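here are the coordinates; sequence isn't available:
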């Protein structure tokens, strides 16, 4: 295995891995900055007394917490219980929704592919359709994550998407959400010896799915090359991303995590005997 390939696989895990974080005891820290806290409370009080409309304290404090996390880096965020449950549902591959793989293009939400036998596929939504409104709310400027959250919901609940197809005029599609079971791995044979592997996200069982897929492809004949498609993959479970990388490596460090607490420092190494360690991957 070349050093370049090892670096590529390690970069993949680093870029796409998400490590669940539990509440932990704080390490000994410096005293709280009293001047900054005083400024914070003054701003909070000014908003409470002078903002054009009343805002409840819980909303103000949640927004402040959200701002603290979002200001750290693009991958840190504050999740309310409902949003956290949605994240947990995503990693299991089962949730209430429409059955769409989507990306973002020119500020709109673009349909990559409807999942077979889901509300989206039954409604005739096609790859390449642009979603311009969700329940009459424009998606222009909306983040991909926010749009996905709006399209998810309780099975049986209704939703209307406004779509644009090609150069045509916008049209509405009414759908009823259902339980969506998503396989995170899809494969197909391109020609004898060469295959396509699509990973939509890193769910709890993605590593096992990839290994089974590689074994199945090898049983059809010697695998000489593989196209791995990670487009619009939002990440997911770190352990699963490590397992995927390990399927193509036989030795060496895959990735490590480092933090300020001792139990956040982990190292993941490749193991021998992997099914596709010598298969070229693009």
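On my side now, so go ahead. What you are looking at is a predicted structure, and each value in this text was computed from that prediction instead of being measured. Residues are numbered from 1 along each chain as shown.

going forward, measure contacts between C-alpha atoms and count neighbours the same way
Will do.

show me the contact partners of the helix ranked longest in the chain.
Scanning the chain for the helix with the most residues, using DSSP state H, yields helix 34-50. With contacts defined as Cα atoms under 8 Å, 6 or more residues apart in numbering, helix 34-50 is touched by 54-57, 60.

same deal with stretch 228-240?
Against stretch 228-240 from outside (Cα under 8 Å, 6+ apart): 13, 15-20, 91, 102-103, 196-207, 281-282.

show me what counts as buried in it.
Residues of stretch 228-240 classed as buried under the neighbour-count rule (16 or more other Cα atoms under 10 Å) are 229, 233-240.

now do it: distance to the chain's middle.
In terms of Cα atoms, centre = their mean, to the nearest Å, the centre of stretch 228-240 is set 7 Å apart from its chain centre.

dump the buried residues of stretch 228-240 to CSV, plus secondary structure and distance to residue 172.
Shown next, in CSV, are the buried residues of stretch 228-240 (DSSP: H, G, I helix; E, B strand; the rest coil; distance: Cα to Cα, whole Å):
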residue, secondary structure, distance to residue 172
229, strand, 31
233, coil, 27
234, coil, 27
235, coil, 31
236, strand, 32
237, strand, 35
238, helix, 38
239, helix, 40
240, helix, 38
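
and the two most separated of those?
Across the buried residues of stretch 228-240, no pair lies farther apart than 229 and 239, at 19.1 Å, counting by Cα to Cα.

adding another structure so you can compare the two:
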């Protein structure tokens, strides 16, 4: 997963400001200066001597002749990737490709992945893309691409393997929790044109907005969606559900704008790092386009980065009730530093905190109302979904909010998990997958979480777990953060 970055340059050994484009999840970001501490500028001569010695030994004795460029690229990549899962060295080609995925139109499969122990783990497929239509799910483990094992290849190179000319096919070999056999999915690459914001009326005077990822125009599109829903409701919505489930993140500025759409004032998010340049604060300016009408935000384990920032702001500022499962927990800032060779260094430099001072990193956002599957197998599958905290070398922020618990728990009705076998995205996807992708027609009959959220908005009683029993209770919409 390509996280929040800020782009810096370094002429003559000094960090200079380059840009003010901010993003999280999929692209380039903000500028800074005076990056390194003065007392950290010493040169570790002994370690450099060891590196030089290893370089010479490999160059002279390795069974196959290898180029200096390959050895040095490997050395740099290994050094940076040893820090944490999101720091990386980008070759000139990788750096160029990284900058083309934030405008809502790019080639590929429409899947957000992160590296872990040499393979790919799915954070979330993007609505309506080949990956979503083929049945790729959060938590899937991609072990082969076109029959080639991914162990040891590296995150960026495996992402490159999934990209290609639109219309060509790629086969993914997937391991899924609680399925004994590998799943083989053949997907057709496409130019991904993501409509990040979609909306509909769930019931008279009750609106629904689905954001699949955060692009440059998502904040504006969200405001337009609210205005259209208001118009449909003859000028007054009684409530709104904001669906951020399986939203892998995106542009930070769009996330801040989206949160600001529903706030009159208050802190949205802030960052803390080692240097003053790493510290930022984003506050709401208003107005609240929903005019104070109650809100519910839906999240799950596939909600990450910018989606977590929006959720944390609306929860901590007591603007919305959060419902679903704990989010992914991607809360670190990456600075993208262009290098003289045309490549770049992507380095973790700060962590994100919600208005209440809770670290998103490795913690995620805890919902006010937790939805727990009744089916033991489904519950086990939920527990097995990938979280940021499970990644190798992950940063773990000391956090006083780590013991936050949901105020309410609702047990979803028992149902059998769907079994997926080999299929292709070029054929017709399953009815369930197609309906999940079509957020313009949310299905209250099949989407239990959405149905219960609407009931809460309408101030109806819902089945809340209390002391091992289900009790019908009206959940208040103005709920404290529980911290």
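Received the coordinates, thanks. Bear in mind the structure is a predicted one, so any value in this text is a computation, not a measurement.

from the contacts of stretch 228-240 of structure 1, keep the buried residues only.
Those of those that meet the buried threshold are 13, 16-18, 91, 102-103, 196-207, 281, by 16+ other Cα under 10 Å.

out of the residues you listed, which sit inside helices?
Among those, the ones falling in helices (DSSP H) are 13, 16, 91, 206-207.

which one of those residues sits closest to residue 154 of structure 1?
For these, the closest approach to residue 154 of structure 1 (Cα to Cα) belongs to residue 91, at 17.2 Å.

what residue of structure 2 takes the place of the closest one?
When structure 2 is aligned by TM-score structural alignment, residue 91 of structure 1 is paired with residue 102.

was I right about that match contacting residue 215?
Yes: under the criterion of Cα atoms under 8 Å, residue 102 of structure 2 makes contact with residue 215 at 5.9 Å.

could the contacts of helix 34-50 of structure 1 be laid out in JSON lines, adding neighbour count and secondary structure?
Below are these laid out as JSON lines (neighbours: other Cα atoms under 10 Å; DSSP: H, G, I helix; E, B strand; the rest coil):
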{"residue": "54", "neighbour count": "10", "secondary structure": "coil"}
{"residue": "55", "neighbour count": "12", "secondary structure": "coil"}
{"residue": "56", "neighbour count": "9", "secondary structure": "coil"}
{"residue": "57", "neighbour count": "13", "secondary structure": "helix"}
{"residue": "60", "neighbour count": "14", "secondary structure": "helix"}
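
can you report how many residues lie near residue 103 of structure 2?
For residue 103 of structure 2, the count of nearby residues is 16 (other Cα atoms under 10 Å).

cool, the one 4 residues further on as well?
Neighbour count for residue 107 of structure 2, taken as other Cα under 10 Å: 17.

in three-state terms, label the alignment partner in structure 2 of residue 272 of structure 1 for me.
Superposed on structure 2 with TM-score structural alignment, residue 272 of structure 1 falls opposite residue 286. Classification of residue 286 of structure 2 using DSSP: H, G, I helix; E, B strand; the rest coil returns coil.

is it true that residue 286 of structure 2 touches residue 262?
Yes: judged on Cα under 8 Å, residue 286 of structure 2 makes contact with residue 262 at a distance of 7.4 Å.

more neighbours: the two, which one.
residue 262 (25 against 15).

burial measure for the nearest residue to that one once chain neighbours are set aside, as a count.
In space, and not counting its chain neighbours, residue 262 of structure 2 is closest to residue 288: 4.4 Å by Cα to Cα, 6 or more residues apart in numbering. Using other Cα under 10 Å, residue 288 of structure 2 is surrounded by 17 other residues.

where's residue 288 of structure 2 relative to residue 260 of structure 2, distance?
7 Å (Cα to Cα, to the nearest Å).

ditto for residue 381 of structure 2
Distance of residue 381 of structure 2 to residue 260 of structure 2, computed by Cα to Cα: 35 Å.

who has more neighbours, those two?
The residue with more neighbours, out of residue 381 of structure 2 and residue 260, is residue 260; 27 against 16, by other Cα under 10 Å.

trace the more buried one over to structure 1, please.
By TM-score structural alignment, residue 260 of structure 2 lines up with residue 246.

distance-wise, check its match relative to residue 208 of structure 1.
11 Å.

mean deviation of the helix or strand hosting residue 243 of structure 1 from structure 2?
In this assignment (DSSP states H and E), residue 243 of structure 1 forms part of helix 238-246. Taken against structure 2, helix 238-246 of structure 1 registers an average deviation of 1.6 Å after superposition, with mean Cα distance after the TM-score superposition for structure 1.

name the residues of the helix or strand just after that helix that are buried.
Next along the chain after helix 238-246 of structure 1, taking DSSP H and E as the criterion, comes strand 253-257. Neighbour counts over strand 253-257 of structure 1 (16+ other Cα under 10 Å) mark 253-255 as buried.

same check, this time on stretch 169-184 of structure 2
169-177, 182-184.

can you put those residues in JSON lines and add distance to residue 159 of structure 2?
Supplementary listing: the buried residues of stretch 169-184 of structure 2 in JSON lines, determined by distance: Cα to Cα, whole Å:
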{"residue": "169", "distance to residue 159 of structure 2": "15"}
{"residue": "170", "distance to residue 159 of structure 2": "12"}
{"residue": "171", "distance to residue 159 of structure 2": "13"}
{"residue": "172", "distance to residue 159 of structure 2": "12"}
{"residue": "173", "distance to residue 159 of structure 2": "14"}
{"residue": "174", "distance to residue 159 of structure 2": "15"}
{"residue": "175", "distance to residue 159 of structure 2": "17"}
{"residue": "176", "distance to residue 159 of structure 2": "19"}
{"residue": "177", "distance to residue 159 of structure 2": "22"}
{"residue": "182", "distance to residue 159 of structure 2": "20"}
{"residue": "183", "distance to residue 159 of structure 2": "19"}
{"residue": "184", "distance to residue 159 of structure 2": "18"}
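
cool, thanks, signing off.
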